Every structure is written in C-alpha cells, then in structure tokens.
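Trainee: Next input, structure requested:
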Amino acid sequence: MSVVVPVIMSGGSGTRLWPLSRASHPKQLHALVSEMSMVQETVMRVSATREDFDIAPPIIVLNERQHELARLQLTELGVAPSHYVVEPVARNTAAVAAVAAALVAREYGEEALVLLLPADHHIRDGDAFHAAITAASSLAESGCIVTFGIQPSAPETGYGYIERGNRLDPGYRVKRFTEKPDVATAQRFIATGDYYWNAGIFMFGSGTVLAEMDGHCPDISSSSRAALADASVVDDLVVLCAKRFGECPSNSFDYAIMEKTSKATVVPADIGWSDVGAWSALWDIAEDKTPEGNVARGDVHFVDTQNSYVMTNGRRVGVVGMDNVVVVVTDDAVLVSDGSRTQDVKALVTALQDEGRSELL
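Mentor: Coordinates of the predicted model:
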C-alpha cells in the first residue's frame, strides 16, 4: 500500500465561534472538546501507528499569525510534523490541495496518497476513522479522488450534500454535489437515503490531483506550484512565495475539482463527526450536560435554565430563566445568542470587520 501523508489545514479563523476564536488564535488552537486543542487532537488522530497502512509525519498548513502557537502546541505533544507550510494570504482549499499534492509528490513520489483534512473537526470514533482511511486508500490508489461522507442526522442547511451513484468496492461514485440546500430540499435528500454530508476530508494520489488540477483549474495549479517552488525554506518551515501565491485565484477544492472531475468517489464514514462550526455544535457534542440540558465551561451558575451553553474566561456568570441560549464571555467581549441562531454569529463578525474592530484579531 502507498504511503499516506496527512495534510492538516489549520489556516481558518473560525468566525462563527467568535468571540473566543480570533484571527491570531482561532478555534483549532483552543481546547474546545477535550484538554487538547483541536489541532492537537487532529495530529494525534492521524499520528497513531497503524498496521494496515503506512502513515507519514503530518504536514501542517496555516498562516503566519498562527504558526508559532501551533508549533508550541505540537511540540508539547512530542509530535514533529515534517513541514509547517505558511500561506502568506488566504486562498481557500483548492490552493492548499495543489500545494499539498506538489509537496508530497516531490518528497514521496506521485504514487503517495494525500489525506487532506481540516484541523478544526471533532471525530469521536478514532477506530472508525482509520477504517475509513483504509477504505479510501484502496480507491485513491486506483486513481479516484475520495471524499468522506457522513450519514445525515438532520436536514442541516449549513453543509454540502453528496448524492451517491454506482456502487464501488468500497464506497460509491459521486453522482452530484449540492452546496447548502434549503430545509425542504435537505429533508427530501435525507428521505431518499442516497445522500451524505460532505465532511470536507479528502484522499487522493498526489499525481492524480496534480493532473486533474492542470486540466480543470490550471491557474490555481500553476500559481500554487510556483509559490511552492519559490518558497522560503528554513528547516521544517516552508513560507510560500507571497507574489506567486497572491496571484492564485481563491476557490474551494469542492468547486474547483470535485464538481468537475470524473474521478470523484465517496466513502461512507460513521466516525462521530462534527465540524464544530458554531456554538450550538459544542452543545450538541458535549457529554457532560446537566439533567436540564445545560453545559457550563468555567464559573457558571444556572437558575431555572434549560438547554443552554455558557463559557466564561473566569468571571462568574449567572443565567436565570432562559432556554436554549449561548453565552460566551472573554476579556474584551461578550456574546449572547439564541441557541438556534448561532450560525448568524458570522453576520456579527462581518459587522465588526466593517467597523475595523480589533476584537476580531
């Protein structure tokens, strides 16, 4: 079996988890689900020794603001990524995939497999995750580009959906992608039993994706490869060329490749997955809810309150007579939200950006 090289995307800012998540200290560098930060959890998950496949040290892709803290956290674990790749500007996941494929092809050969995954997802079942990697690797070795599909548990409108096509061994051909449908459409998708949530986790041969990107998005491919070729390299630190990378169009791997390629496949992955995309997701996955359904992080006191999530940096917070609320207290900001509206925190962040507020950084 080909070597599997995990490439962990850690450059996002996690705007929907403001005010805890900031540009210089985003959600993946916080301990939100366990005592480890999310990037630490992700690295440990893919660094586990396996007999069924050969897994290489991970590559971490992130931005300059986050590099030093991420390095400190991984050093604390005793984990040494092969490279920290610094993006001078944000250019979305297609550019990351192109850089990752080029770097892996250069160091391991074009037969090596890239496991491209976000640093800010929670996966409860590590054994099932590794079983999904094993299944995906057999497809990727045959020239497929594999995405991990999550069985929908509700008609979520914030996720992309994958319609499965012909059966493969293992997995399925991808018939169609649909990005963030409305509730009625999502309900119809779930009723058919033929749809999965798109987890944003991919596996592919480095040579396969480079060829597909040359064909479907040559501007992204050429700019990304040039940024890597002209990068500044000091030991394990690879700083992409700002000029070359800045010329790269911004697009997602889903739009640039997965919706265009004939090689798209999906492997069902029952792994206890959450993208931790909003405060409500942290309430969903919390295993220490009170009998009233409340979750407290910090010095919190509830009175006649149900189904609520409260996080505080140390200040005493009291919540009285509420149902389904989220309260987050940091040193310089307080968020109060209806629990069903936490996706709209992104709109609040946009307003803060328009005002040039420093609380975003």
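Trainee: Going by C-alpha atoms from here, please, whenever you check contacts or count neighbours.
Mentor: Fine.
Trainee: From Val310, how far off is the closest residue in space to His301 that isn't next to it in sequence?
Mentor: Excluding the flanking residues, the one nearest His301 by Cα to Cα, 6 or more residues apart in numbering is Gly318, at 4.8 Å. Relative to Val310, Gly318 is positioned 9 Å away (criterion: Cα to Cα, to the nearest Å).
Trainee: Overlap of the contact sets of the two?
Mentor: Jointly contacting Gly318 and Val310 under the rule Cα atoms under 8 Å, 6 or more residues apart in numbering are Val300.
Trainee: Neighbour count: these two, which is higher?
Mentor: Val310 (25 against 11; other Cα atoms under 10 Å).
Trainee: Look at the closest residue to the more buried one other than its chain neighbours and give its secondary structure.
Mentor: Closest residue to Val310 apart from its sequence neighbours, by Cα to Cα, 6+ apart: Val327 at 4.7 Å. Here Val327 is recorded as strand under DSSP: H, G, I helix; E, B strand; the rest coil.
Trainee: want to put them side by side, so please do this one too:
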Amino acid sequence: MKLVSVVLSGGAGTRLWPASRQAFPKPFMKLGGKALLEQAISRGQSCGTEDLFIVTNQDHLFLTQGLIAEMAQPPKVSYLLEPKGRNTAPAIALAALAVAEQHGRDAVMLVLAADHLIPDTAAFVANSLEAARLALQGQLVVFGIRPSGPETGFGYVEVAEVGDQAQAVIKFVEKPNLETAQGYLATGRFFWNSGMFCFTAGAMLDALAAHAPQVFAAAQAAAATSSVESGQGATEKVTRFDPHAFGLQPDISIDYAIMERARNVSLVPAKFGWSDVGAWPAVADAHTANGNGNTMACDSHIDWVDVNTSNTHVHIDTQGHKQVVATIGIHNAVIVHTPDALLVADKAQAQDVKKVVEALKQRHIDSAQYQSTILPSSVNRPWGTYTTLKEEGGYKVKRITVKPGQRLSLQYHHHRAEHWTVVRGHGLVQIGDEKYPTGPGEYRYIPLKETHRLSNTGEEELVLIEVQVGDYLGEDDIVRLQDNYGRA
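Mentor: Next up, the predicted model:
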C-alpha cells in the first residue's frame, strides 16, 4: 500500500486575530511548542507516509519551506500553490490528479487539515490505518468525531447504528441550530465532520467525474496550465498554476461536491481527542490551567499576577521587554496582546472576533487598522523578517533580519531615504554601483531614489536597525529591479 499525506493549509483563522493574520495564518501558530502545520505533517509521518503534498497559498510557500527545513526529519514534499483560495473540492481534486500522476491511482491519500490539534498520535495512527484499509476497498472515508455537546459550529455526519465501529454514512448535514444539534446528540448516531478524509486517488477522481464533473474538468484544465519547478531540496517539487485557469474552478467544498452525493462513503469514528482550534477558548483548552482555570501563552518568561481572576486566557507576543501582566477581577475572558493590537473578549463571545476583523477590513485599505488584519507585527519574507518598532509622522524604525546566504532585492524608493546600522552579523551593502562590507556598529545611508541592496555574507543571522525618513513610508513604495525570489 502506497500511503501519502495531503495537507490542506489554507484559511486566515480570523477568529484567532490578532495572533493569526492573512500573511501569517493559523497553521503557523504554535501550540505545545510546535506550529499546527508541523504537527499535521508529523502525524502523517507517524502513519508511515514518506511523501507529502501540501496545498497552500503561493504567498505562504517560503513560510512553509522554512518550517519544514527546521524539522528533525523533513519529508519529501510536493507543493501545490494556489494563486487564491478556491475551497476544498478544487484543492482535493488537484491533489488527487498530482498523486495519481506521481504514484498511481491506487495510492491512498490521507487528507489532513493544517490547523487541527490531535494530542493522541497513537490513536490517530490506528484510525488512519483503519481508514486506509477501507480506502483500498474503494471507500471514501471521513473521520467522525464523537460530539461532546450540541455544537452548532460544526457539520454533522449520520450513520445507521450507535457504536464505535466503522460504517456506511447515511447523510451529511450542515451546521444545525441548537435544538437540532441537541436532537442529533440524543440519537447517538451523529458525529462531527472533522474535515479529514482518506481515499485512493483513483476513487476520488472517479467520484469527481461522476458527481462533480464541472469541478473535475476545471481542475484538469488548471493542472494542464501548471508548471513544475524544483524547490529548496533535491526531492522538493513546486507546482504553480495559471491564475486565470485556477480562478475558473468552482468555489465549493468537498462535502457539497462529493461526500453528500456519493454512495461509497464510510465513517471511521475517531478514538483520539480533537480540536479544530476554531476560536480562543479552544486555544486556552490546549494549555495547562492553574488552580483558578487560568492559562497563559508567551514566548518569554512573564509573571502573571492574577488577583480574583478565573477561567481566563492570556496570550502575550511583544517585541519589547515585558516582565509582569496583572489582572484583577477578570473572569471567563481572553486577553491577547501583540505589538500592534490588543484584544479583550468574553470567552462566551469569542466567535465574534471575526466581526472585529470584518470591521477593520471595511476601513480604508491604507490605514494601519486594515493592515493589522493582514500583516503580523513581525513580517516574514523569503530572506528573513522585518518588525516595525516605532512609527510617527515622517519616520519609521524597523528591525530587519536576513538569513545566512540570503539578500534583499535590488530596489529604490520614491518617497523615503533610509539609514542602516548593523547590530549583529556581517553583510554587504550595495548603494548605487558601490558595495560596502558592513559589520556590527557600522552605518550606511541610502539617499532618496538611490538603488540599494543588502546581502548577508556571514554564517549567522544579520540584524540591523533601519530608520526610514520621508513623506510616505508605505510598504508599496518599493521599486524592485532585481530579485532572487521572482518579485521584480
């Protein structure tokens, strides 16, 4: 049996704002010390998969590559890069075409979401191997989660008999109201739809042809326009699609397109704990609570003084030096502090964080409030990161890091001059036609409209402080002349 992992890494995770942003979505958030995407990849590896297919937005390629490069045992990866999101049916259709081409129609696809939390790996492996056996018999398998309550935020799957055995699916149903969910719970025959599946590539392609021919035809057309290039490693493949052909694919879920229509659908009841980490209370549940039910997540040691505080989660992500957080008389709340945003919410209304993001997006696109839904405070780029430390009228201060062997684009600006001071590492600064080796404590001035470039020539990370001065300091005031990452 050839078993491959297919990880769907999409979505913005708007209910986890401000930690999750469009340019740094939920799959890259860390829980238990590891990003959710890394955990999903590792689960597939635990099932014996050596080949991995990741369907993700093209803008997240370098983030994903960086994450995988840091894994102790990185898998052999094929990336399918979406110019824009088109829902799960097109994503799975393109993955099935790619898997069938590389490994044959009989290859078993273990389709996983990149943003789920599953602590019990052994139980997950046992269920996955059970699902794979059913897949080899021609079944389209969905992993069902035994409901812990009348949840209205999940879709449900109905089976004929009460029990923990794998069995045929009677029907899929959409997110119910509370009364309907309570009725489902009472029967014992309804499971939450986990959004994880298992089937052979051939079975899925046959199902697409039979039940969703428009999806199938559009995926074939998109695949025909694709181009394949080598990635960072010898075994890494990167598939890019023509944006126009890709955009012609229907925006439809795999549930609507296939699972609700096919007759060969089975459900494997999950024997593992599961969370889709859909909102901040779920994040809190993933942490160990103190005696008052309080939980905390932060990158550095911070003392939390919780006076008369209970059932509250605090998430701290700052660039500055923060030693103490104090709460008094706070109950059933979520407090999230990032360098550019602060969220304080009642846990019971945590689903409404999405409304905050929607409100911010309705504001002017150039405003800082709108940008706070897109870019995190520390922005990842293929060459490193930049963090805005201070911004006022006429100037902006950034901390910039450049990875060893990487360099920024050759560029110039219409509206700003820049002052660079290296604080760690060694680089080569090009200004016009001149190049200057620059080390710790050394300074370079970039005049307005002068071409310039920064390269890390050392073996450690290069860190510099950049001060921009000008009448406009937006990120779009960059004219790229040459670029190693295809952005010129």
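Trainee: Got a TM-score for the two of them?
Mentor: The TM-score (TM-score structural alignment, normalised by the length of the first structure) is 0.94; 354 aligned residues with a Cα RMSD of 1.6 Å.
Trainee: Surely the residue nearest to Val310 of the first structure and Asp338 touch.
Mentor: No - the criterion here is Cα atoms under 8 Å, and Val327 of the first structure misses it with Asp338 at 9.0 Å.
Trainee: What ranges does the first structure have for its helices?
Mentor: 38-47, 64-77, 92-108, 126-141, 183-192, 206-216, 218-229, 242-246, 253, 279-285, 345-355 (DSSP state H).
Trainee: Now render these as TSV, adding distance to Gly158 of the first structure.
Mentor: Below are those laid out as TSV (distance: least, Cα to Cα, whole Å):
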stretch	distance to Gly158 of the first structure
helix 38-47	21
helix 64-77	26
helix 92-108	18
helix 126-141	23
helix 183-192	10
helix 206-216	26
helix 218-229	26
helix 242-246	29
helix 253	17
helix 279-285	12
helix 345-355	12
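Trainee: Which among these is found nearest to Val5 of the first structure?
Mentor: Closest approach to Val5 of the first structure among the helices of the first structure is made by helix 92-108 (7.3 Å; Cα to Cα).
Trainee: buried stuff in the closest one?
Mentor: 92-105, 108 (16 or more other Cα atoms under 10 Å).
Trainee: higher neighbour count, Val327 and Asp338 of the first structure?
Mentor: It is Val327, of Val327 of the first structure and Asp338, that has more neighbours when counted by other Cα under 10 Å, with 19 against 15.
Trainee: And the more buried one, what's its match in the second structure?
Mentor: Using TM-score structural alignment as the criterion, Val327 of the first structure maps onto Ile335 of the second structure.
Trainee: likewise Ser138 of the first structure?
Mentor: Ser138 of the first structure maps onto Arg133 in the second structure, by TM-score structural alignment.
Trainee: Let me know how buried its match is, in neighbour terms.
Mentor: Residue crowding around Arg133 of the second structure was assessed by other Cα under 10 Å; the count is 16.
Trainee: and what of Met1 of the second structure?
Mentor: Neighbour tally, Met1 of the second structure, other Cα under 10 Å: 9.
Trainee: The residue nearest to His301 of the first structure contacts Val300, correct?
Mentor: Yes - Gly318 of the first structure lies in contact with Val300 (Cα under 8 Å); the separation is 5.9 Å.
Trainee: circling back: would you mind measuring from the residue nearest to Val310 of the first structure to Asn313 of the first structure?
Mentor: Counting by Cα to Cα, the gap from Val327 of the first structure to Asn313 of the first structure is 11 Å.
Trainee: Around Ala48 of the first structure, count how many other residues there are.
Mentor: Ala48 of the first structure: 11 neighbours (other Cα under 10 Å).
Trainee: Can you find the partner of it in the second structure?
Mentor: So Ala48 of the first structure corresponds to Ser46, using TM-score structural alignment.
Trainee: Its match against Ala126, yeah?
Mentor: No - with contact defined as Cα under 8 Å, Ser46 of the second structure does not reach Ala126; the gap is 10.2 Å.
Trainee: Spit out the residues that contact those two alike.
Mentor: By Cα under 8 Å, 6+ apart, no residue touches both Ser46 of the second structure and Ala126.
Trainee: Specify, as a residue range, where the top strand by length along the second structure falls in the first structure.
Mentor: Using DSSP state E, we find that the single longest strand of the second structure is strand 190-200. Aligning strand 190-200 of the second structure against the first structure (TM-score structural alignment) gives residues 195-205.
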